[in-house]
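Enquirer: Show me how the following folds:
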Amino acid sequence: MAYQFKGLYITEEQGEFKANLTELSTADLPNNEVLIKVAFSSVNYKDVLSASGNKGVTQKFPHVPGIDAAGEVVSSRSNKFKTGDKVIVTGYDLGMNTWGGFGEYISVPSGWVLSLPEPLSLLDAMALGTAGLTAGLSIYELINSGVTPEKGKIAVSGATGGVGSISVAILSKLGYEVVAISGKKQNDFLTRTLGANAVFTRQDFIDKYDKDIMSKMELAGGIDAVGGRILSGMLKATNYNGTVTCCGLVASPNIETTIYPFIIRNVTLVGIDSVEQPLNHKEAIWKLLANEWKPTVLSHITKLINLEELPAALYDVSQGNAIGRYVVSHG
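Expert: Purely as a prediction, here's the structure:
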């Protein structure tokens, strides 16, 4: 049985890409194992790239973006899921070349699907989404490498964005002293809402920590979501045996540094990818996010929008104007 549904439909016409809210059919979806009615999705920078026709993200058009989805199983050919199960899908090929969460239905392989961990709601799952998973994976690496709260300060870049804001909120909840770095003047949001202990502008952080070959050791570690000189400065200022994670490139995909942090201070740089993580590791992180790591301020950093408001939200994210998380409701 085919269902009609609405979605943000991206078409290519003579090299130009257009986004329209369009009536679609589940008959147009791939014939995968699990059909899901999407309740919520979220807006990520990769969705901006897909919606604007970036062929490094999406090669096949027309297309429905949305790399995150949470909803209920409509039908399943897998014995792992049954009709009515509440589930999450993030990453893999969803929203890239497989129609994604900006449509009211998705059809995906069972190996992409996770049961919604209790006591998380579908809305909160998408308030976290790929950004929350990436933040969780980053924090997991810090903790797993022995960077505990008593070791010192943690720097977080892109702190008003999705990964950064959730990272700051979780780290603060876990008792870490957090140094937030942002290109926006949002000190009250960073300190009062998220719980950061100190705030740097990007330029102030660069001026303090990336001017010389090495900096004074002032950080136990860092979570970098922007790349470039911010990442370089984090590495130079990290304590002996510290760890820095990197997951983004909104400032730059390049890093100009030396090997000194690695060979003199034994600093570890860990790359974070949330897309192709093994499902069992994703599941472990999601259980932490649903329970002891769940930010107490999650509702305060989330803006709920509908499909009609989605193009404006995508534009905000593309211009670097978004603060916190946009969640798309299909209700």
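Enquirer: Could you use CA atoms for every contact and neighbour count after this?
Expert: Will do.
Enquirer: gap between Leu142 and Met214?
Expert: Distance, Leu142 to Met214, by CA to CA, to the nearest Å: 22 Å.
Enquirer: I meant Lys287, not that one.
Expert: On the measure of CA to CA, Lys287 and Met214 end up 38 Å apart.
Enquirer: And for Ile223?
Expert: Distance, Ile223 to Met214, by CA to CA: 19 Å.
Enquirer: When these two are compared, which one has more neighbours?
Expert: Between Ile223 and Met214, counting by other CA atoms under 10 Å, Ile223 is the more crowded of the two (32 against 18).
Enquirer: Who are the contact partners of that one?
Expert: Ser138, Ile139, Ile154, Ala155, Val156, Ser157, Gly164, Ser167, Val244, Thr245, Cys246 (CA atoms under 8 Å, 6 or more residues apart in numbering).
Enquirer: Please give the structure of this sequence too, so both can be compared:
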Amino acid sequence: MSDLPSSVRALLADASGPESRLELRSLPTADLGDGDVVVAVSWSSVNYKDGLASRKDGKVARIDPLVPGIDLAGTVVDPGSSALATGQRVLVHGYDLGVAHHGGYAEYARVPADWVVPLPDGLSERQAMTLGTAGFTAALSVVALEEHGLTPGAGPVLVTGASGGVGSVAVSVLAGRGYEVTAVTGKAEAADWLRSLGAADVVDRSALDVSRPLQRETWAGAVDCVGGETLAAVLASLRYGAAVAASGNTGGVAVPTTVFPFILRGVNLLGIDSVRCPIERRRAVWARLAADLRPASLEDLATDEVPLEEVPGALARILDGGARGRTLVRVS
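Expert: This is a model prediction of the structure:
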């Protein structure tokens, strides 16, 4: 700890006034929060949850002020009493990071040792954040579907919210594993990019039928990043015994469906949570993201890169629905 600066450069969300403020400040190192391990942060990323955490009305931040950033990658500078080594490359995401504990938008982070994932061989820190929380969530979704029995020869797989972080990684991972992927997006201008990631077909989200609880059996599986009526439409059009891995709620938290897809077609709704995922599974899935789950178009998933100074604008874009793919944050 003696080699650490007395203060670090950080982007703080301050909700103490009538309106939220996002400001670059000098944060005392002693105020980084509790934890065993200190990481020099090199990269983070922009997620929808970060946008909510930066706003007074986002109902996500549980401390004030807060350094947002629900994921980070960097190098251990103080391993504390953990089994990690000084100089070891690591990544951290989930748990309370960027919500109730200062996150990745600062030059250093202090975190509990059991939140830390050693960076797998074959992934740089930048690539790890190209994946980030979104990529991990996408990988968890694919793993859950395959554990349920989905195989590449089973039929087409649907990915909703495909132009977003989770959806775009899911398209690339599934395509790399040999699946026929149909991508759903509300952004017509993203169609060519989604095809470059491996989508066999791209459809507009308005084409999803939400009028009937049961529709033609079409999809052998699905990754839903949207929720709401979109998830209801997916459930209604899954094949008998198929499953959807659901992780998003940008389309709403209420799902207007009936019991029919479940009791007449035996479909399955698989809930995907990346926040409280046990560390053993977390580390195992990250090891696979560097190997058999590595997206075929990893380098194409990062569509923007910003320094800390430009993060407020990037957060505004993702909340407004103007972001595409993954936006990286260059911290140091």
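Enquirer: List the TM-score for the superposed pair.
Expert: Their TM-score after superposition, calculated using TM-score structural alignment, normalised by the length of structure 1, is reported as 0.96; 327 aligned residues with a CA RMSD of 1.2 Å.
Enquirer: quick one: the helices in the stretch 151-300 of structure 2?
Expert: Under the criterion DSSP state H, counting those that start in this stretch, the stretch 151-300 of structure 2 contains helices at 165-176, 191-197, 228-236, 260-264, 279-289, 298-301.
Enquirer: Outside of the second one itself, list whatever touches it.
Expert: The reference is to helix 191-197 of structure 2. Ala162, Ser163, Ser168, Val171, Ser172, Ala175, Ala183, Asp201, Val202, Ala296, Ser297, Asp300.
Enquirer: Am I right that Asp114 of structure 2 is in contact with Cys277?
Expert: No: counting by CA atoms under 8 Å, Asp114 of structure 2 stays clear of Cys277, with 11.7 Å between them.
Enquirer: how about the strands in the stretch 1-150 of structure 2?
Expert: 7-14, 21-28, 37-46, 71-78, 89-93, 108-111, 116-118 (DSSP state E, counting those that start in this stretch).
Enquirer: mean shift of the fourth one relative to structure 1?
Expert: Read that as strand 71-78 of structure 2. On superposition with structure 1, the average gap between strand 71-78 of structure 2 and its aligned counterparts reaches 0.6 Å (mean CA distance after the TM-score superposition for structure 1).
Enquirer: Same question for the shortest one.
Expert: After superposition onto structure 1, strand 116-118 of structure 2 lies on average 0.6 Å away from the residues it aligns with, using mean CA distance after the TM-score superposition for structure 1.
Enquirer: Which stretch of structure 1 is that strand matched to in the alignment?
Expert: Under TM-score structural alignment, strand 116-118 of structure 2 corresponds to residues 113-115 of structure 1.
Enquirer: Quick one: the strands of the stretch 1-150 of structure 2 as CSV, columns for mean neighbour count too.
Expert: Shown next, in CSV, are these (neighbours: other CA atoms under 10 Å):
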stretch, mean neighbour count
strand 7-14, 22
strand 21-28, 16
strand 37-46, 27
strand 71-78, 26
strand 89-93, 25
strand 108-111, 26
strand 116-118, 20
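Enquirer: Serialize these to a markdown table and add fields for distance to Ala100 of structure 2.
Expert: As requested, those are exported to a markdown table (distance: least, CA to CA, whole Å):
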| stretch | distance to Ala100 of structure 2 |
| --- | --- |
| strand 7-14 | 12 |
| strand 21-28 | 16 |
| strand 37-46 | 17 |
| strand 71-78 | 13 |
| strand 89-93 | 13 |
| strand 108-111 | 12 |
| strand 116-118 | 16 |
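Enquirer: Mind checking those strands for the one nearest to Gly325 of structure 2?
Expert: Gly325 of structure 2 lies closest to strand 37-46 among the strands of the stretch 1-150 of structure 2, at 10.1 Å (CA to CA).
Enquirer: Onto which residues of structure 1 does the closest one map?
Expert: The counterpart of strand 37-46 of structure 2 in structure 1, using TM-score structural alignment, spans residues 34-43.
Enquirer: and the closest residue to Leu214 of structure 2 other than its chain neighbours, how many neighbours does it have?
Expert: Of all residues not flanking Leu214 of structure 2 in the chain, Ala236 sits nearest, at 4.5 Å (CA to CA, 6 or more residues apart in numbering). Using other CA under 10 Å, Ala236 of structure 2 has 27 neighbouring residues.
Enquirer: Tell me the spacing between Ala236 of structure 2 and Leu91 of structure 2.
Expert: Using CA to CA, which is the criterion applied here, Ala236 of structure 2 is 38 Å from Leu91 of structure 2.
Enquirer: what do we get in structure 2 for Gly136 of structure 1?
Expert: So Gly136 of structure 1 corresponds to Ala139, using TM-score structural alignment.
Enquirer: So its match sits against Leu289, correct?
Expert: Yes: assessed by CA under 8 Å, Ala139 of structure 2 is found in contact with Leu289 at 7.2 Å.
Enquirer: Next, the mean deviation of the longest helix belonging to structure 2 compared to structure 1.
Expert: Looking across structure 2 with DSSP state H, the single longest helix is helix 125-148. Compared with structure 1 after fitting, helix 125-148 of structure 2 deviates on average by 0.4 Å (mean CA distance after the TM-score superposition for structure 1).
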